[in-house]
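Asks: Take this sequence and fold it.
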Amino acid sequence: MININQGAPLATVKLDLDLGGKLPWFRCDDGYSTSSSYKPVKCTSPKCALASKPITCVSCNAAHPLKTWCHKNACSVRTSNPVSKFVGYGELITDLVTVKSNDGFRFLSVPAIPATIVAPSRYAFGCATSGDFSLHGLAKGVQGVAGLGRSSVLSLISQFSDGFRFPRIFALDFGSGDANGRIYFGGGPYVYAFPSYLDLKQEYLTYTPLLVNPKLSEEYFIDVISIKIHGETVPIVDKRLFSINKITGVGGTKIDFQAPYTILQTSIYKAVTKVYIKWAKSMNITMVPPVAPFGTCYKTSTLPDFVLEGDKVPPGVAFIFPKNELRTGEMTWTGGDVTCLAFIDGGLNPKTSIVIGVFNLNFFVEFDISGSRFGYVQPIFP
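Replies: Down below sits the predicted model:
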């Protein structure tokens, strides 16, 4: 999730991240919105045409009494929950948002140098009025969703890009341990101390092209052409699963922050687990009963202690692209003496063959919409 500073007086609003979201929104019915800078967008406004097709006007009646969250003839919009898939209704509004400008070095300073506060600017949001149903399934304390859709002109990244005149690029540091994650808008720099100062963008990011799905234009698809398990290519009988059908939009590989672990179409999942089970057997790793939602689990104490040797040893799992690869870990601890292969069976006929979840994205990723490419930091794995 991310925090944004919104409204007057300024209030922190927690939003869940939705890579395919067309519009940022938050729940504002029943007293949720107390901002004096909150303004409804008229259904006759050009902005309404961008948010709602067909254009529909809000009507306040006995069932919807006139309150701060119901404005007659405001632009009616739909608000989509990426977890529960619930689609609610509300109105399009604008409000002030304050952000921090950071050169990448400030948070590394001792003592830390505060980031520059940028003057508040007005941005469009959906005002969800469907009650608790709007937030069902989202993280505790979340008040809405930060839509980061690729093609929508009202997604948060598009609005920030237009408002601050920077490229449509955003990046996420997922954090680790007790460290908080960060989201960057505008393209960096992304400065870290390892132990000396370095900019991930200049020195460590590897890129692969973003693909366009004709039916899911907001989503972020990449071109995975094969998968390797400890150096062995997984045999996939139907290689068409790796491609996006140009008519139906079915197939291919996308990235999804709502998926904790990577989800594979059943035949791909079975092929991956078969190769992994063979490798684990050769390493004398003891298999144990699976722990849901995983299907292949092992006794943690029998796993080998790999020594990090960079490129001298093949990575555990690699998603292969036409010109490079994303190396990633394959096992996740589930408690006690059980560790599981971090892939989930997604069924025989999912819309998307491979959905890469947060666990397999390592610690840092960049979405360069302007350059139509996806950047990631290549880890060192045995």
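Asks: Going by C-alpha atoms from here, please, whenever you check contacts or count neighbours.
Replies: Will do.
Asks: What lies in contact with the strand ranked longest in the chain?
Replies: Criterion DSSP state E: the longest strand present in the chain is strand 87-98. Residues from elsewhere that reach strand 87-98 (CA atoms under 8 Å, 6 or more residues apart in numbering): 4-8, 37-41, 48, 51, 58, 69-70, 74-81, 117-130, 133-134.
Asks: Ok, stretch 17-31 next?
Replies: By CA under 8 Å, 6+ apart, the residues outside stretch 17-31 that reach it are 1-2, 15, 33, 51, 68-69, 79-80, 82, 124-131, 134-135, 143-156, 218-220, 256-258.
Asks: In PyMOL, how would I select just the buried ones from the residues you listed?
Replies: Remark: buried members of the contacts of stretch 17-31, expressed as a PyMOL selection using 16 or more other CA atoms under 10 Å:
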select buried, resi 1+15+51+68+69+79+80+82+124+125+126+127+128+129+130+134+135+143+144+145+146+147+148+149+150+151+152+153+154+155+156+218+219+220+256+257+258
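Asks: Also this sequence, please, to line up against the first:
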Amino acid sequence: MISSHLFLICCLLFIASSTAQTRPKGIILPVTKDPSTLQYITELKQRTPLVPVKLAVDLGGQFLWVDCDKGYTTTSYIPSRCNSASCSLSKAGSCLTECYSPSRPGCTNNTCMLFPENQYAPIATSGTLGSDVLSVPSAFGGPPVTISKFLFVCGTTFLLENLSSGVTGMAGLGRTKVSLPSQFFAAFSFKKKFGVCLSSTSSKGAIFFGEFDSSTAPLTYTPLLTNPVSTAGVYTAGEASTEYFIGVKSININQKPVKLNATLLAINATDGYGGTKISSVDKYTTLEASIYNAVTNAFVKELNVPTVPSVKPFGACFSAKNIGTLYTGPDVPTIDLVLQSKDVYWRIYGGNSMVRVNNNVWCLGFVDGGVNSRTSIVIGGYQVEENLLEIDFAASKLGFSPLLYRKQICANYNFQAKS
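Replies: Reported below is the predicted structural model:
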């Protein structure tokens, strides 16, 4: 009987042994912000022959999924057969025993099934696990590197609803053994951490893997928490969330505490409600209704300028002529998400808190998530932009930088390798 430890090694070797070339120093996936949808888009190459594939970035997503119904042509696809090592690695809980269409990627008999999800719609459906060739850019001017058996899930065309033009899938970066980070870690023997730097402009930000030096943007660290109840659209009982949660204890505005229902800030161990997660799918930070009202009222009080009619989806808006400008963006009160102690906080400056909705109006870029929301605080993409994030799988911690407007924006950040 093979031991569980040996079985896991065999699973990882399935990925790692598929890479034949010299180990790169790092990998950088370019990320652009689509101007119409505000989605964060990356591109890699897949299949034989290789073709460019545009993907929406899902920071907490479980795996890479791609539409296999339309235009998926390759000679190197390998279905993951039921009860195989790759199915166990992915924790697939069901099996497609018979497909009633001609065999092709996404429709092969005796193939294990997972559930690709598009949170922008939001919709989820069943899909089949398989592997194919994947090519990604290496860092520091090196040649592209290839993984010959990269695991992914075949989705269907209707899953592309509400995604940016030309996007044919989603790149999941969450806490699973078949997400992009985990497969890159195994294939290239990288340390189990990766970085995210989203640009607020049309220029490219980056998601990077390997040993990079972040000393030019010193990081503050906070533990990553596990929500014991999955936040996916489809999941089985007892399955934990793959998204990245952190422990916000309180919120300060201009360093003054905001009165909140503190129980909403903790994750309920029974139903998984509450807590704080980081998302690349939510455009703006979303707050449970009572938290939103408390934060908005405190912000308006501290800013102390007249409000103007709100502009959806925002509630608190102000005349631009009443707000000055600093090097960190609009001159408005700072918002601190206080973490494990009063001395550890994620400070949100005007550059990340305020949205210019037109020439005359600034709005506080926070959205009302309604009562009884699934997650009490969702830190959205706009608030993540121009902050360097380091997600450390091994140590289960998040590193985050001060706002990079102080030095270089993400589009120009110099991701140097450690010597």
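Asks: And the TM-score between these chains?
Replies: Once superposed, chain against chain, the TM-score is 0.85 (TM-score structural alignment, normalised by the length of the first structure); 349 aligned residues with a CA RMSD of 2.3 Å.
Asks: ok, back up a step: next step: the contacts of strand 87-98 of the first structure restricted to strands.
Replies: Per DSSP E, those map to strands at 4-6, 39-40, 76-80, 117, 121-128.
Asks: Show me where the stretch 151-300 of the first structure has its strands.
Replies: 169-173, 182-185, 191-193, 197-199, 205-211, 220-222, 226-229, 232-233, 253-255, 262-264, 287-288, 297-299 (DSSP state E, counting those that start in this stretch).
Asks: mean distance, the last one to its aligned residues in the second structure?
Replies: Following the fit onto the second structure, the mean deviation recorded for strand 297-299 of the first structure is 0.5 Å by mean CA distance after the TM-score superposition for the first structure.
Asks: now that strand: which residue numbers in the second structure?
Replies: Counting by TM-score structural alignment, strand 297-299 of the first structure falls onto residues 317-319 of the second structure.
Asks: Pull the contacting residues for the equivalent of Pro218 of the second structure over in the first structure.
Replies: Structural alignment (TM-score structural alignment) places Pro218 of the second structure against Tyr204 in the first structure. Contacts for Tyr204 of the first structure (CA under 8 Å, 6+ apart) come out as Val377, Gln378.
Asks: where's Tyr204 of the first structure relative to Leu198 of the first structure, distance?
Replies: 9 Å (CA to CA, to the nearest Å).
Asks: now Pro120 of the first structure
Replies: According to CA to CA, Pro120 of the first structure stands 31 Å off from Leu198 of the first structure.
Asks: For Ala119 of the first structure, which non-adjacent residue is closest in space?
Replies: Closest residue to Ala119 of the first structure apart from its sequence neighbours, by CA to CA, 6 or more residues apart in numbering: Thr98 at 6.3 Å.
Asks: Quick one: residues contacting whichever residue in the first structure pairs up with Cys82 of the second structure.
Replies: Aligned by TM-score structural alignment, Cys82 of the second structure pairs with Cys43 of the first structure. Under the criterion of CA under 8 Å, 6+ apart, the neighbours of Cys43 of the first structure are Ala49, Ile55, Thr56, Cys57, Val58, Asn73, Ala74, Cys75, Ser76.
Asks: redo that, cut-off 6 Å
Replies: Going by CA atoms under 6 Å, 6 or more residues apart in numbering, Cys43 of the first structure touches Cys57, Asn73, Ala74, Cys75.
Asks: In the second structure, which of those residues still touch?
Replies: For the contacts of Cys43 of the first structure, the aligned pairs still in contact in the second structure (both residues aligned by TM-score structural alignment, their matches' CA atoms under 6 Å) are Asn73, Ala74, Cys75.
Asks: how about the helices in the second structure?
Replies: 4-16, 85-90, 180-188, 289-303, 350-353, 381-384 (DSSP state H).
Asks: Tell me which of those helices sits most buried.
Replies: helix 381-384 (a mean of 25; mean count of other CA atoms under 10 Å).
Asks: mean shift of that one relative to the first structure?
Replies: With mean CA distance after the TM-score superposition for the first structure, helix 381-384 of the second structure averages 1.4 Å from its match.
Asks: Give the aligned range of that helix in the first structure.
Replies: By TM-score structural alignment, helix 381-384 of the second structure lines up with residues 358-361 in the first structure.
Asks: now do stretch 108-120 of the second structure
Replies: Aligned by TM-score structural alignment, stretch 108-120 of the second structure corresponds to residues 71-83 of the first structure.
Asks: Could you pull out the buried residues of the matching stretch?
Replies: By 16+ other CA under 10 Å, the buried positions in stretch 71-83 of the first structure come out as His71, Lys72, Asn73, Ala74, Cys75, Ser76, Val77, Arg78, Thr79, Ser80, Asn81, Pro82.
Asks: Just give the nearest non-adjacent residue to the last one, would you?
Replies: In this case it means Pro82 of the first structure. Counting by CA to CA, 6+ apart, the residue nearest Pro82 of the first structure is Asp18, at 6.4 Å.
Asks: Tell me the residue in the second structure aligned with the one you found.
Replies: Alignment note (TM-score structural alignment): Asp18 of the first structure maps to Asp58 of the second structure.
Asks: Pull the number of nearby residues for its match.
Replies: Counted with other CA atoms under 10 Å, the neighbours of Asp58 of the second structure add up to 25.
Asks: start to end distance for stretch 246-254 of the second structure?
Replies: 22 Å.
Asks: Onto which residues of the first structure does that stretch map?
Replies: Under TM-score structural alignment, the match for stretch 246-254 of the second structure is residues 222-230.
Asks: Met331 of the first structure pairs with which position in the second structure?
Replies: Using TM-score structural alignment, Met331 of the first structure sits opposite Met354 in the second structure.
Asks: can you tell me which residues contact its match?
Replies: By CA under 6 Å, 6+ apart, the residues touching Met354 of the second structure are Cys363, Leu364, Gly365.
Asks: Which position in the first structure pairs with the second one?
Replies: Spelled out, it's Leu364 of the second structure. Leu364 of the second structure maps onto Leu341 in the first structure, with residues paired by TM-score structural alignment.
Asks: how close does the closest residue to its match other than its chain neighbours sit to Lys299 of the first structure?
Replies: Spatially, and ignoring its direct neighbours in sequence, Leu341 of the first structure is nearest to Met331 (4.6 Å; CA to CA, 6+ apart). For Met331 of the first structure, the distance to Lys299 of the first structure equals 11 Å [CA to CA].
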